[in-house]
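A.B. asks: got a predicted structure plus its sequence, pasted below:
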Amino acid sequence: MTEELNGSETRLGLVWGCQAIAKVIERTPRQTFNMLEKGELPAKKVGGRWVARRQALHALFNDFSQSA
């Protein structure tokens, strides 16, 4: 069972919703939505809402920054 910590993040490190994911990756909600729809972010749709693990989002962008 999960409890909401700060609105859109759970004890499991899940980030719920496109806007919350956008804040984590420092992109606009529109950019984030397009990335989610294209499958460019490690996220899934659950009950009509996008959900991603904060750790997976950070890992994805850390990999990009190290290879650039």
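C.D. replies: Looks like it came in fine.

A.B. asks: please count neighbours and contacts with C-alpha atoms only from this point.
C.D. replies: OK.

A.B. asks: now Glu26: how far from Gly47?
C.D. replies: From Glu26 across to Gly47, the span is 24 Å (CA to CA, to the nearest Å).

A.B. asks: okay, these two: which has more neighbours?
C.D. replies: Glu26 (11 against 7; other CA atoms under 10 Å).

A.B. asks: gap between that one and Val15?
C.D. replies: Glu26 is 14 Å from Val15, by CA to CA.

A.B. asks: what do you get for Met35?
C.D. replies: Computed as CA to CA, the Met35 to Val15 distance reads 15 Å.

A.B. asks: between these two, who's got more neighbours?
C.D. replies: With neighbours defined as other CA under 10 Å, Met35 and Val15 compare such that Val15 has more, 26 against 14.

A.B. asks: this is the comparison structure:
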Amino acid sequence: MENKSGQLELIWGLDDIAKTIGRTVRQTHYMLSTGKIPAKQVGNRWVAERNQLLNFFLEPAA
């Protein structure tokens, strides 16, 4: 998804992703490394699209 200016809102780094989803860095690293949350690793850093990440947590559990 894009913000009002038409640009993607990316969250860069494990710490910032953890803050966004309200989890510890350790929990977030586990979820990222096992593919449990939508994000990609670019070099040594993780990146996630804010709306996609938040929508993932708002979806009902299967």
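C.D. replies: Received it, and whenever you're ready, just let me know what you need. This is a predicted model, so every value here is computed, not measured.

A.B. asks: what segments of the first structure are helices?
C.D. replies: With helices called from DSSP state H, the first structure shows them at 18-25, 29-38, 54-67.

A.B. asks: with Arg11 of the first structure as the reference, name the closest of the ones you listed.
C.D. replies: The minimum distance between Arg11 of the first structure and the helices of the first structure falls on helix 54-67, with 11.0 Å, by CA to CA.

A.B. asks: please state the offset of the closest one from the chain centre?
C.D. replies: 12 Å (CA atoms, centre = their mean, to the nearest Å).

A.B. asks: now do the contacts for the spatially most central residue of the first structure.
C.D. replies: The geometric centre of the first structure, computed from its C-alpha atoms, lies nearest to Ile21 (CA atoms, centre = their mean), at 3.6 Å. By CA atoms under 8 Å, 6 or more residues apart in numbering, the residues touching Ile21 of the first structure are 15, 32, 51-52.

A.B. asks: now, the most widely separated pair of the residues you listed?
C.D. replies: With CA to CA as the measure, no two of these lie farther apart than Val15 and Thr32, at 13.0 Å.

A.B. asks: so how far is stretch 20-37 of the second structure from its chain's centroid?
C.D. replies: 8 Å.

A.B. asks: which residue numbers in the first structure does that stretch align to?
C.D. replies: Using TM-score structural alignment, stretch 20-37 of the second structure lines up with residues 24-41 of the first structure.
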